[in-house]
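Colleague: here is a sequence with its predicted model. Questions after.
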Amino acid sequence: METPKIVVTSEDWESKLSDVEILIEDMNRLVMNLLVAEGYREAAEKFKEESITMPEEDLASMNERLEVIKAIESRNLEDAIEKLNALNPEIIKTSFHLHQQMLIELIREKKTEEAVAFAQEKLAPLAEENEALQRELEKTVCILVTEGLPNCPSRELFHNSQWIRTASHVNEAIHTSQTGEKGPELERLLKELIWTQNQLDEKTVYVYPRMNDFSTGQLIYRPE
């Protein structure tokens, strides 16, 4: 006998949502947390004045972190490493993405033997127990073989967007080392929402309004 489905209509969902009280102070705190975690100091300072929301850390303390990020985004890896070494040398030892950027620069400079040795000695141990990082390493090393091809699948690693990604990862590493928080709280809440929806989807007895587009928050209801 087929198990009857548990249906939560969009009307039921909206009704339950309307019963939830969300304080503006909590919303402001989430916004401030996001701005500080992502390194938007000027925006955080302005938001602090406009919303009277106090950040959980002194905004002036962001200066050293932002100096490192600025150096990376300016493609000045040597300066970034020097500043990071003064701030927290442990991150230099443990950051896969920072080492990945070093490897990319060796490849860009055609230092093939040095690049291979660097990948084996520095990057491989950092990716040893992480499948996602192992794929990133393979993708990077692949440039050594396919760089001359017109449609090299890894050429995007030479683009400016890769420097931005590296800066973002290093920013998160510094912020985590200083606060103990891994990423913005809003990001954690979104991951929790995704996990919860996936759990409901696995239990096929549930039909409910699902949020697929997180940029708009629009709910999609597909009754069966």
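Modeller: Perfect, thanks for sending it.
Colleague: going forward, measure contacts and count neighbours with C-alpha atoms only.
Modeller: OK.
Colleague: what about the strands in this structure?
Modeller: Counting by DSSP state E, residue ranges of the strands within the chain are 6-7, 206-207, 210-213, 218-220.
Colleague: is it possible to get CSV of those strands that adds mean neighbour count?
Modeller: Formatted as CSV, the strands of the chain follow (neighbours: other CA atoms under 10 Å):
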stretch, mean neighbour count
strand 6-7, 12
strand 206-207, 16
strand 210-213, 14
strand 218-220, 13
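Colleague: for Asn85, which of those strands is the nearest?
Modeller: Smallest distance to Asn85 across these (CA to CA): 39.9 Å, for strand 210-213.
Colleague: which outside residues touch the closest one?
Modeller: 197, 217-221 (CA atoms under 8 Å, 6 or more residues apart in numbering).
Colleague: same question for stretch 12-19.
Modeller: Identification of contacts with stretch 12-19 by CA under 8 Å, 6+ apart yields Pro209.
Colleague: which residues does the closest residue in space to Ser10 that isn't next to it in sequence contact?
Modeller: Setting aside the residues directly before and after it, Ser10 is nearest to Pro209 in space (CA to CA, 6 or more residues apart in numbering), at 6.0 Å. Counting by CA under 8 Å, 6+ apart, Pro209 touches 8-10, 13, 219-222.
Colleague: dropping in the other structure now:
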Amino acid sequence: MSPKTIIRQEEWERRLHDLQVSKNDLNRLVMDYLVIEGFKSAAEEFSHEAGLAAPVDLDSIESRMNIREALQRGDVTDAITRVNDLNPEILDTNPALYFRLQQQKLIEFIRQGKIAEALEFAQEELAPRGEESPEFLAELEKTMALLAFESSPAAPPAIAELLSPAQRLKTAGEVNAAILESLSQGKDAKLVGLLKLLCWGETMLDERAEFPKLDLSAGTFTQSSAQNKQP
């Protein structure tokens, strides 16, 4: 294996200084993050301080957060009502998402021990949709399997996980993404994606070169021992 290239701190800092990133671009990244993650108050304040218009109506942020909170507490009916109040086309044009919400509602009936209601709801609301799609039918069958295992620890992980908090979060995430898409807004924060790309790039570079690493706790670059040995 060929030896790693050594990049001294002075050269590293010069290269970073030569990078041109406008303040406006940085502000847009921050605003994008605040909007997608649902920080309405912070987005309003940042919009005012940075003189930057928000990419969406900021009131929609509060609506999205109310919908997410409703799903996280298991109130699917309230969530569906709020989604339709925000934009009825979201569910009208996305049958898969509507099925996910109805599936979550069935899960909540089972969680609460309302077996009669669960059976009736599954037969009237979900069974017809299962006939339309093999995927829907498989999900319905998996959900109904909860009735066989109830709270038994012997339930397969794929079945038991339907009652976990992660299932509610998953449903809430799908709804949140659909709302953002309806607003012509990306569903993933660009800042998070950029940080992942930077981490990947640093890993690739680390395989080929010795370079100063940023110490986040101190806010300074640290030299590796290999660099310090250079004349």
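Modeller: Great, that's in hand. No experiment lies behind these values; they were computed from the predicted model shown.
Colleague: any idea what the TM-score is?
Modeller: A TM-score of 0.64 describes the superposed chains when it is computed by TM-score structural alignment, normalised by the length of structure 1; 212 aligned residues with a CA RMSD of 4.8 Å.
Colleague: picking that back up, kindly present the contacts of Pro209 of structure 1 as a markdown table, with separate columns for distance to Glu181 of structure 1.
Modeller: Formatted as a markdown table, the contacts of Pro209 of structure 1 follow (distance: CA to CA, whole Å):
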| residue | distance to Glu181 of structure 1 |
| --- | --- |
| Val8 | 35 |
| Thr9 | 36 |
| Ser10 | 35 |
| Trp13 | 32 |
| Leu219 | 29 |
| Ile220 | 32 |
| Tyr221 | 34 |
| Arg222 | 37 |
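Colleague: all helices of structure 2, in order?
Modeller: For structure 2, the helices defined by DSSP state H cover 9-18, 23-37, 40-50, 59-72, 76-86, 89-92, 95-111, 115-121, 127-132, 134-149, 157-160, 165-182, 190-206, 225-228.
Colleague: and the ones you listed as CSV, adding mean neighbour count?
Modeller: Formatted as CSV, the helices of structure 2 follow (neighbours: other CA under 10 Å):
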stretch, mean neighbour count
helix 9-18, 11
helix 23-37, 18
helix 40-50, 15
helix 59-72, 19
helix 76-86, 17
helix 89-92, 15
helix 95-111, 20
helix 115-121, 15
helix 127-132, 14
helix 134-149, 16
helix 157-160, 13
helix 165-182, 18
helix 190-206, 13
helix 225-228, 11
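Colleague: can you add distance to Pro3 of structure 2 and give those back as JSON lines?
Modeller: Formatted as JSON lines, these follow (distance: least, CA to CA, whole Å):
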{"stretch": "helix 9-18", "distance to Pro3 of structure 2": "18"}
{"stretch": "helix 23-37", "distance to Pro3 of structure 2": "36"}
{"stretch": "helix 40-50", "distance to Pro3 of structure 2": "46"}
{"stretch": "helix 59-72", "distance to Pro3 of structure 2": "51"}
{"stretch": "helix 76-86", "distance to Pro3 of structure 2": "58"}
{"stretch": "helix 89-92", "distance to Pro3 of structure 2": "56"}
{"stretch": "helix 95-111", "distance to Pro3 of structure 2": "53"}
{"stretch": "helix 115-121", "distance to Pro3 of structure 2": "65"}
{"stretch": "helix 127-132", "distance to Pro3 of structure 2": "60"}
{"stretch": "helix 134-149", "distance to Pro3 of structure 2": "52"}
{"stretch": "helix 157-160", "distance to Pro3 of structure 2": "47"}
{"stretch": "helix 165-182", "distance to Pro3 of structure 2": "46"}
{"stretch": "helix 190-206", "distance to Pro3 of structure 2": "12"}
{"stretch": "helix 225-228", "distance to Pro3 of structure 2": "11"}
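Colleague: out of the ones you listed, nearest to Ser2 of structure 2?
Modeller: helix 190-206 (13.6 Å).
Colleague: what does that closest one contact?
Modeller: With CA under 8 Å, 6+ apart as the criterion, helix 190-206 of structure 2 contacts 29-30, 32-33.
Colleague: quick one: the closest residue to Thr5 of structure 2 other than its chain neighbours from Ala50 of structure 2, how far?
Modeller: Spatially, and ignoring its direct neighbours in sequence, Thr5 of structure 2 is nearest to Ala209 (4.4 Å; CA to CA, 6+ apart). According to CA to CA, to the nearest Å, Ala209 of structure 2 stands 38 Å off from Ala50 of structure 2.
Colleague: got the contact list for the equivalent of Gln104 of structure 2 over in structure 1?
Modeller: In structure 1, the residue matched to Gln104 of structure 2 (TM-score structural alignment) is Gln101. For Gln101 of structure 1, the contacting residues are 163, 166, by CA under 8 Å, 6+ apart.
Colleague: if we use 6 Å, what do you get?
Modeller: By CA atoms under 6 Å, 6 or more residues apart in numbering, Gln101 of structure 1 lies in contact with nothing.
Colleague: distance of it relative to Thr146 of structure 1?
Modeller: Gln101 of structure 1 is 18 Å from Thr146 of structure 1, by CA to CA.
Colleague: check Glu78 of structure 1 too.
Modeller: Relative to Thr146 of structure 1, and taking CA to CA, Glu78 of structure 1 is found at 27 Å.
Colleague: sorry, back to before: nearest to Leu180 of structure 2 among the contacts of helix 190-206 of structure 2?
Modeller: Checking the contacts of helix 190-206 of structure 2 against Leu180 of structure 2 with CA to CA, the nearest one is Asp32 at 11.4 Å.
Colleague: quick one: the closest one from Ala53 of structure 2, how far?
Modeller: Asp32 of structure 2 is 11 Å from Ala53 of structure 2, by CA to CA.
Colleague: repeat for Gln103 of structure 2
Modeller: Noted for Gln103 of structure 2: a distance of 38 Å to Ala53 of structure 2, by CA to CA.
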